[in-house]
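>>> 3D, please:
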Amino acid sequence: MKADLALDMSSSISIEEEDALYKKVILRIVPLFFIGFILSYLDRVNISFAKLQMAADFGLTNASFAVGASVFFWGYMLFEIPSNLVLQKVGARAWIARIMITWGIVSMLMIFSRSEPVFYSLRFLLGVCEAGFVPGVMYYTNTWLPSKRQSGMYSLFLMALPIAVVLGAPISGAILESMNGVVGIKGWQWLFILEGLPSVVLGVVILLLLRNKPSDVKWLTDSEKRIIETNVAREAAHKSHRVADAFKSGKVYALIVVMVLFNTGFYGLTFWMPTLFRNSGIDNSFHVGLYTAIPFGAAAFCMFFNAKKAERSGRMRLHGMVPVLLASIGLFLATLFHDQFWFSLAMLTMAASGILSLMPIYWTLPGRVLSGSAAAAGLALINSCGSLSGVLGSLIIGYSGIQVGMYILSAFLLLCGMLFYLVCPAKTA
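You can find the predicted model right below:
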């Protein structure tokens, strides 16, 4: 009877009222996780800037850097699924806070990377600590919003990635230039300290402010809570719920391949872009940061507007496939004309924009087929296996060279676009 009443309330609410309700939810959820995504990404890739000084400090070669950049993802992959299953049991508030506090601490410990073994060990431990954050956030949002309302919110979350570069690249460059030698600490060490500490602080804030489910919050009325829970429950009735279902689903494995392909392009581009600009003759680390920020600043706008247009039209396939194919073309042309700086920069901007525009569209797809324990395991499985791209992206370029590596990444993105066409429905309701 209670469920029928909730269903009646949900069906009687106007579209405008429901839009206003979900806007309120998004305004409460997005800011904390948005900052979390920025800090997560900074703590993951600030190594690409630290390398500019670490190479001279203890002889870090391109190959050693590639191994160190990739070993993070081995720890991340191994602990991703267990972390998300624990989150489902203990609740998002405590577990996401734990993830952030521990990764911030380990990021600061990177200042002790004075040899390759220590460098590799701390990078691996950072991956272990950060495991579960992204799929944990995705699982958490699945308990609040139906999948048809997720692409816009995911675009806001994922805008943190390019914004992290836009803000973090010049800030990282400035720290390297201005803090080097202050109180006897190297610039690259200050980089890890100053970009790791905020993660610890935000972890404490999340522990204080976040609530596990709609029924726990005080900023929704009882009727609003029932509408949210009913909409999620109605959609969940048509999804797989058991953990085993996630491992048996062919759709999940197809989504894993898609993610590996586009994320390999993304991480390859991100890890090596500062080195690419340094090799073009830009010696000042701050200027390297500014040039690195340009492609990702444009990508932030493209990602948001593409996701909103896809959400309004329901044409997810079109708005996912076209950007990633443009990214493939952009990366190919940027590599082919690498000696023409401004044209190459424009093509790198197109590549970054295309890859990032696919991401929020992509992350709506797992929630269309999985729910409950299956969603927790499936999202973790996808993100864990997708983390292989972090290994591939850094190693492909580290060992084959930047030019050949970029051609390989371009081919990955082309294949990604074709496969995405097959796995994504042409239009969603």
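
>>> use CA for all of it now, contacts and neighbours both
Fine.

>>> in the helix or strand that Y421 is a member of, what counts as buried?
Taking DSSP states H and E as the criterion, Y421 maps to helix 402-423. By neighbour count on 16 or more other C-alpha atoms under 10 Å, the buried set for helix 402-423 is 402, 405-417, 419-421.

>>> helices or strands up against it?
Under the contact criterion of 3 or more C-alpha pairs under 8 Å, 6 or more residues apart in numbering; DSSP states H and E, helix 402-423 touches helix 250-279, helix 316-336, helix 388-400.

>>> now the second one, please; I'll put the structures next to each other:
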Amino acid sequence: MSAAYRKITLRIVPLILICYFFGYLDRVNVGFAKLEMVNDLQLSEAAYGFGAGLFFIGYLLLQVPAGYLVQRLGVRWCLAGSMISWGIVSVATLATHDPISFYAFRFLLGVTEASFFPAVIAYFSVWFPSFRLSKVMSLLFLALPLGVILGGPLSGWIIDATHGGYGLKGWQWMFLLEGVPAVLLGLYLVKAVVERIEDATWLTETEKSAVRLELAAESKDKQTSLWPALREPTLWILFVTSFLYNIGNYGLVFWMPSMIKALGGLTNFQIGLVTAVPYLVAAGAMLANSFHSVKTGERLWHTALPVLIGGVALLAGVMTRGMPVLAVVCLAVGVAGIQCTLAMFWSLPSRILAGTAAAGGAGLVNIGAASAGFIGPAVLGLLNQVTGSTTAGLSLLAIALFAAGALIFAIPKHLMARHVATTFEPR
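All right, here's what the predicted structure looks like:
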């Protein structure tokens, strides 16, 4: 059985990881565009925060309907169509010329990306039982730190190196060069995505049968229809938890380049390199935490403790003004805590949902994240503008992380068990 899942993982996860990397890059590169764009467009701090967050308004509007899109169109077309359309919108963002067009492009980017993550959850649910998903999700969510580790220096370098080429600003070149790969990958997905176990020519018949039996046994006690699933209290606990920890997550993502710039004396490329440090730490911590959880069978503390540590680190960061090295260390611990919880958390919805409900339920929980993605950057921008510093904003992010950690303890214990109770015992 392990050999079969190794084959499935190698076939499916790396491609989706690459796609998610470019999705995350196209989502957050606006933080680097801000280094130059706000002056060109005469954007205030509050206007930038509002525009950055508008992505999530478009994103959240289609989260639950995305479950039905996956059902009607299939995983292949939802994944490919989402990538192609968001790549086009990302490229078109180079035409931004005033605050209104900035708001419009950010909103449209959210709309076009909305069906991708629910489709990924539905896709993985075809191939992996939920008890295997925490490790798979930790591999997928490497796209988030990699989006900053690789994308940060890349975005900074593009802005510095291309400024003025063919009459375009550096930030315009960044949107162009980082949007095109999404379109190309989307076209490739049309051919590459295999939606049924029966069509997997790279599995033997014995392996196919074993995977089907394991998935069927685990699905017996899950909700497979969306509307009954929406009456499941646990789903709403996951929704609120997702909202709270993503206040901290997206608040840092969209403002960290500006926080690093405030340390003084760095080029855009150097800002990208320094910004990558916390996410490099986070990538290692996320894998170590997830793999250790799988090894020990313990989930509760592996999910709750990291985000609580992240909150402590952000509060410590408030007290390190004027100490750049300590400030970056605190940011690194904060980001690591958030990312560790993120990978563990997203294995939970598939423990209670299957079929259409898996995509729709994941969409609902993702609405919590999307709402936080709008509120976090917008509030942080307003607080920065009103107070003239990041102290109040970082304190708010820390409080949200503490609340998320506390709420994780309200998740039913059976979801945190090594395996959800079913009629089979995994090999």
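
>>> can you redo the helices and strands packed on helix 402-423 of structure 1 as JSON lines with mean neighbour count?
Shown next, in JSON lines, are these (neighbours: other C-alpha atoms under 10 Å):
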{"stretch": "helix 250-279", "mean neighbour count": "21"}
{"stretch": "helix 316-336", "mean neighbour count": "24"}
{"stretch": "helix 388-400", "mean neighbour count": "22"}
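
>>> can you put those in a markdown table and add distance to A66 of structure 1?
Below are these laid out as a markdown table (distance: least, C-alpha to C-alpha, whole Å):
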| stretch | distance to A66 of structure 1 |
| --- | --- |
| helix 250-279 | 9 |
| helix 316-336 | 20 |
| helix 388-400 | 5 |
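
>>> among those helices, which comes closest to L5 of structure 1?
Closest approach to L5 of structure 1 among those (C-alpha to C-alpha): helix 316-336, 33.1 Å.

>>> where in structure 1 does stretch 71-85 of structure 2 fall?
Stretch 71-85 of structure 2 corresponds to residues 88-102 in structure 1, going by TM-score structural alignment.

>>> for stretch 133-150 of structure 2, same thing?
Using TM-score structural alignment, the partner range for stretch 133-150 of structure 2 is residues 150-167.

>>> ends of the matching stretch, how far apart?
The first and final residues of stretch 150-167 of structure 1 sit 26 Å from each other (C-alpha to C-alpha, to the nearest Å).

>>> next one: stretch 342-356 of structure 2
So stretch 342-356 of structure 2: terminal residues 23 Å apart, C-alpha to C-alpha.

>>> from the centroid of structure 2, which residue is nearest?
Nearest to the mean C-alpha position of structure 2, by C-alpha atoms, centre = their mean, lies L144 at 5.9 Å.

>>> quick one, what contacts it?
20-21, 24 (C-alpha atoms under 8 Å, 6 or more residues apart in numbering).

>>> helix or strand: which one has it?
helix 143-149.

>>> for the helix or strand just after that helix, packing partners?
Heading C-terminal from helix 143-149 of structure 2, the first helix or strand you meet, by DSSP H and E, is helix 151-162. Contacting helix 151-162 of structure 2 under the criterion 3+ C-alpha pairs under 8 Å, 6+ apart are the following elements: helix 30-41, helix 170-192, helix 268-296.

>>> out of the ones you listed, the one nearest K222 of structure 2 is which?
Comparing these under C-alpha to C-alpha, the one sitting nearest is helix 268-296, at 21.7 Å.

>>> which residues in structure 1 does the closest one align to?
Under the criterion TM-score structural alignment, helix 268-296 of structure 2 matches residues 285-313.

>>> quick one: the matching stretch to structure 2 mean distance?
Mean deviation of stretch 285-313 of structure 1 relative to structure 2 after superposition (mean C-alpha distance after the TM-score superposition for structure 1): 0.6 Å.
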